[in-house]
Structures are given as structure tokens and as C-alpha cells.
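A.B. asks: Quick one, structure for this:
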Amino acid sequence: MPHYPGRGDFRGRQSHTATYAGPEPFRGMRVVVVGGGNSAAQILAELSTVAVPPVREARDRGALKAEPMFTRLTAAGVAFSDGTTLDCDAVIWCTGFRPALTRLAPLGLRGPGGTIPVDGTRALAEPRLHLLGYGDWTGPASATLIGADRSAKAMVAQVIERLAG
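C.D. replies: A predicted model of the protein is given here:
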């Protein structure tokens, strides 16, 4: 979860996409979903009704409503830059993930910015290592299902080429 002004003051429940297990724990609660990606839209659609409608149905019902980002959390909810507030019982942070590279730390592969320099999906400093799903640095949108599929196909092609050569 990101550090955000007032996060420690909020008396409600805070969780992250990574720990979201379904809508039932939030039944009857006023929930703010933070994020603009697929996870946020899907969680909001699921929370908007127990029947788990498709995202388009939730949009058509008016359940998907983009708001400007609030400036801080308060004890009772969130506050916006214009001074308005919104009370809520829970905040779900759909704000992305950090690359889980701890297991690779002994290899000393990280470059500037904490990423591992790659050619396609192959680590430059360790050509036997390929990385998938780490965002744009391992292929366009590789952290999404479509992007991961494309990156995986490119990785297979690289591995076959290396084995053949």
C-alpha cells in the first residue's frame, strides 16, 4: 500500500489488491477503490453488487464513477483538494505491485532504478534468466494478461533461437 497523507489516521479497513479475496467481507460497507486499472475496475464491479456483474454492466448502472484522487485520508474517510470529504468504511488500494526480485538479489543483476536490464525478456547480465510480468521493462504491458502472453511468446522465441544457435 502506498504511503499517503493521513493513512495512519483512517479508522476504517485498508487493504490492497494482493489481499482482496472477494466482496463478502465488505458487504454493507462504504468502500473507496483507489486506482484506474483493470484490478480497480473489476473489484469495483464486484463490490457494487454481490452478483459479480461484468464491468460494463457496473458502468451502465453508474457504479463505475471516476473521481479525482483525494488528497488525504481522514479518520472517517477521504478528503479532496476542494475541501469536500467522503466518509467510508474501507479503502482498497489497487495501486500496483513492486517487482518481487528478492530471490534474485544474490545474482547482483539490478541496474539503475532497481530493475534488471533486459534484452526482450533475457537478463543482460545472466543470459540464462528470462523475466516475465514485470511491467514495461520486460515487454509492453507485460504485467497484464495480454502483455504477459506476448512477452511469453517472445521469450519462447528467444530461448529457441539461443538453443538453436
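A.B. asks: use CA for all of it now, contacts and neighbours both
C.D. replies: OK.
A.B. asks: Any idea how many residues pack against residue 113?
C.D. replies: Burial measure for residue 113: 7 neighbouring residues, criterion other C-alpha atoms under 10 Å.
A.B. asks: Before we compare anything, build this one as well:
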Amino acid sequence: MNNVEARDVDVVVIGAGQAGLSGAYHLRRTGLVPDRDFVVLDRSPRPGGAWQFRWPSLTYGKVHGMHALPGMELTGADGSRPSSEVIGGYFSAYEERFGLRVHRPVDVTAVREGDGGRLLVESSEGIWSARGLINATGTWDRPFWPRYTGQETFRGRQLHAADYPGPGAFTGQRVIVVGGGASGTQQLMEIAEVAAETTWVTRRPPVWFEGPFDENVGRAVVAKVEERVRRGLPPESVVSVTGLPLTDEIRRARERGVLDRLPVFDRITPTGVAWDDGRRVDADVILWATGFRAAIDHLAPLRLREPGGGIRMDGTRAVRDDRIHLVGYGPSASTIGANRAGRAAVRELRRLLEREPAPV
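C.D. replies: Predicted coordinates:
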């Protein structure tokens, strides 16, 4: 790979979800030309970011807080259609409207230090040499699987929420859903309609958010998440700070007992799970709705991680390397946060490019 001639651009954008497209849009607005001055590399097979992989029963009407991409509203969407189709189509139209020629599917394997202060981005498409990088790889590629004693002995089926096929696959079965996030509760409520029995297990009691999510609340939430990345700790999800929105659907599920939660079990048995106090629950399926981790392994050669395990950030900029900007990471891991972060990253990268002109 090192013997392959690198193609030169000013900025490489990795990822074409909400955060990556926001960054590409603002690069375009500053006058940079796609494929000449910057390039967008996306691992997914088609437009839509992580949304294209959402389960079919997650309709657009069930999506909470989808914020439009900068410069183009999402209007007239049919709430009964799968969110993967609605948002995938919207992202596709957005790329076409603003001339964002996304390269896909392209797998970025490593980002390394190059000559003359440039970065070498190694990918399945070849090597790109860049002066700056916007990393917008999100978390979808790194589902988190916790480990418990006896897990390998379970005779039923185990799957992660990322691979959830829809409620029909659980008809008549006994299902344990592990995890207290938005995906876990949404999938649990669907499964409960067809399963023989459901059990909800979480590490902490759920926190329900009721009332308007106004600017003051949003600012406080972002500040809490931002504090972790400033300290170089792995970011927590925004939902873990806000709590879960108390919708009418959730209220009905609570009244039916679907959202009666148990603390996490101590071990897994061949037929289910068990607690040290003697409680046991038998199951046919364990669904791990245990979240995701940031997909940033390709940045490892740059040694950006702190002892705490995360990348210390100042805004969108990696403190250890001002050429690297992470959007959709930490406090910007929401649709509205990603838009703002894309704009902020481009603003700082423009300053960097103007301060250090490209060699002639």
C-alpha cells in the first residue's frame, strides 16, 4: 500500500451520514471543489448513513428528533414509510443537489502521518494525501457486546440491536431485552406485541424525560457530554444524559407492564439468565440493545487517544492534532449537533489551510 501513489486533496471526509454530509456541504460552500479539493469516502453501499440499516418497522413517524441537513429541508415525508427509505432518499437527493460526489463503498483502514505535514488516508480505493481530515464515522460499525459468565453456554439465540430484523422474528418466543436506550425500548415495545413473554433488563433504572426539550436543556446536555471528551474519556451517548422521551406509546407500554425493568442478571445459563438472589428467567432469545462505540480504530496510528480511552477534544478539534476534526462524536452525536459540528470543523480547517498554504 505504501508504494501506491497518493492522490492529493486539501481535506478528506470519512463518512457520509448526517455529520459527514454537513461537513461536505460547508466545504462546498467555502468554494472547495469535490474530488479536486476534498473527497468524501463512505463505507456504506448507498446514501443514508446508519439510517439505511434501521429495521423496517421503524417508520419515519416513530423517529424522534430528526433534524434536517443544512441548506435543504426534508418535507412531505410519509410517516408510515420505513425511516431507512425516507431518510435514505433524502440523503441521496441532498448529495445530488449540492454535487457531493461521495465515493462508496470505500473502507478506510488507517490514517497515518505522511511527508510534509500531510496525512495519508489508506482505503480500499487507494491512498489519499490530505492537509486536514473530518472524521464522521459514527458508531454503527461498532456494536457493543458485553460479556457475562456463562454467555457461551446459552442454547437460544443472541443478537445485537444493530441486527434486529423486526418483531415478526420473535413471534411466540420468550425474549430478554438488555439495555435501556432508545433502540432497546422501541424494539422491546414491538416485540411485546407478538412474543410469548418479554423481560427488560437494564444496568440503571430508566430516566424518563417529560416536557419540552428547549434550548436551555439542550445546552446543559451538550455541556455534560462535552466535559467527558475534554477530559479524554470515551463519550457517553446524548440519550444517556437526556433520558428517554415520555411519549404516548411509552406511557401505554408502562401501563401494560412492558417496561417493568429488572436489574442486570449475574450470569447466563443454558436456558436463560440468573441472579445471585435465586431469581431465574428462561428465554429463547437474548437481544443485546447495549449501544455502540465510536468507530475510530482507523485513527490509531496517529496516537490520539488519552489514557482514559477517548480522544481529548476542543470543540471538534483533536487536541493532539489540529488537522483532525471529529464530527458526530461526543457532544455532536445528534442530528442537530452534527450540523453545527460540520460547520465548526470547516471553519477551523479553513483557517488551517490559509495559515499553511499548500506547497507549489
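A.B. asks: Superposed, what's their TM-score?
C.D. replies: Once the chains are laid over each other, their TM-score by TM-score structural alignment, normalised by the length of the first structure reads 0.81; 155 aligned residues with a C-alpha RMSD of 2.3 Å.
A.B. asks: three-state assignment of residue 49 of the first structure?
C.D. replies: Using DSSP: H, G, I helix; E, B strand; the rest coil as the criterion, the local structure at residue 49 of the first structure reads coil.
A.B. asks: let me fix that: residue 278 of the second structure
C.D. replies: Applying three-state DSSP to residue 278 of the second structure yields a three-state assignment of coil.
A.B. asks: which position in the first structure aligns with it?
C.D. replies: In the superposition onto the first structure, residue 278 of the second structure corresponds to residue 83 when matched by TM-score structural alignment.
A.B. asks: okay, now its match: neighbour count?
C.D. replies: Using other C-alpha under 10 Å, residue 83 of the first structure is surrounded by 8 other residues.
A.B. asks: Closest to the geometric centre of the first structure, which residue is that? Let me know.
C.D. replies: With the centre of the first structure defined as its mean C-alpha position, the nearest residue by C-alpha atoms, centre = their mean is residue 96, 2.6 Å away.
A.B. asks: In the second structure, what residue corresponds to it?
C.D. replies: Alignment note (TM-score structural alignment): residue 96 of the first structure maps to residue 291 of the second structure.
A.B. asks: same thing with residue 48 of the first structure?
C.D. replies: Structural correspondence for residue 48 of the first structure with respect to the second structure (TM-score structural alignment): residue 192.
A.B. asks: Which residue comes closest to its match once chain neighbours are left out?
C.D. replies: residue 198 (6.0 Å; C-alpha to C-alpha, 6 or more residues apart in numbering).
A.B. asks: before we move on, back to that, helix, strand or coil for the residue nearest to the centre of the first structure?
C.D. replies: For residue 96 of the first structure, the secondary structure call by three-state DSSP comes out as coil.
A.B. asks: Distance-wise, check residue 77 of the first structure relative to residue 100 of the first structure.
C.D. replies: In this structure, residue 77 of the first structure lies at 31 Å from residue 100 of the first structure, with C-alpha to C-alpha, to the nearest Å as the measure.
A.B. asks: Tally up the residues packed near the residue nearest to residue 192 of the second structure, please.
C.D. replies: Residue 198 of the second structure has 24 nearby residues by other C-alpha under 10 Å.
A.B. asks: Now do the strand or helix carrying it: which range of the first structure does it align onto?
C.D. replies: Take DSSP states H and E as the rule and residue 198 of the second structure turns out to sit in strand 197-202. Matched against the first structure by TM-score structural alignment, strand 197-202 of the second structure finds no partner residues.
A.B. asks: The next helix or strand after that strand - contacts with which helices or strands?
C.D. replies: For strand 197-202 of the second structure, the succeeding helix or strand toward the C-terminus, using DSSP H and E, is strand 208-209. Counting contacts by 3 or more C-alpha pairs under 8 Å, 6 or more residues apart in numbering; DSSP states H and E, the secondary-structure elements packed against strand 208-209 of the second structure are strand 244-245.
A.B. asks: The first structure: matching residues for the strand it packs on?
C.D. replies: Against the first structure, there is no aligned range for strand 244-245 of the second structure (TM-score structural alignment).
A.B. asks: Packing partners of the helix or strand that comes right after that strand?
C.D. replies: Taking DSSP H and E as the definition, the helix or strand that follows strand 244-245 of the second structure towards the C-terminus is helix 248-255. Helix 248-255 of the second structure makes packing contacts with no helix or strand when contacts are defined by 3+ C-alpha pairs under 8 Å, 6+ apart.
A.B. asks: how about helix 248-255 of the second structure: buried residues?
C.D. replies: Of the residues in helix 248-255 of the second structure, 250, 253 count as buried by neighbour count, 16 or more other C-alpha atoms under 10 Å.
A.B. asks: Could I get the full set of strands for the first structure?
C.D. replies: In the first structure, the segments counted as strands under DSSP state E are 13-16, 31-34, 72-73, 77-79, 85-87, 90-93, 118-119, 122-123.
A.B. asks: What segments of the second structure are helices?
C.D. replies: Counting by DSSP state H, the second structure has these helices, from start to end: 18-29, 83-97, 182-191, 215-230, 238-242, 248-255, 335-355.
A.B. asks: Quick check: the match of residue 96 of the first structure touching residue 181?
C.D. replies: Yes - contact criterion C-alpha atoms under 8 Å: residue 291 of the second structure and residue 181 qualify, at 7.5 Å.
A.B. asks: which one of the helices of the second structure is the most hemmed in?
C.D. replies: Relative to the other members of the helices of the second structure, helix 18-29 carries the highest mean neighbour count by mean count of other C-alpha atoms under 10 Å, namely a mean of 26.
A.B. asks: what is the orientation angle of that one with helix 335-355?
C.D. replies: With axes from the mean of the first three to the mean of the last three C-alpha atoms, to 10 degrees defining the directions, helix 18-29 of the second structure sits at 40 degrees from helix 335-355.
A.B. asks: what is the orientation angle of helix 18-29 of the second structure with strand 321-326?
C.D. replies: Put simply, helix 18-29 of the second structure runs at 120 degrees to strand 321-326, going by the same axes, to 10 degrees.
A.B. asks: re earlier: my read is that the residue nearest to residue 192 of the second structure contacts residue 171, right?
C.D. replies: No - at 11.0 Å, residue 198 of the second structure and residue 171 do not qualify as touching, with contact defined as C-alpha under 8 Å.
A.B. asks: Now do the shared contacts for the two.
C.D. replies: residue 191 (C-alpha atoms under 8 Å, 6 or more residues apart in numbering).
A.B. asks: Contacts only, for residue 269 of the second structure.
C.D. replies: Here residue 269 of the second structure is in contact with 150-151, 153-154 (C-alpha under 8 Å, 6+ apart).
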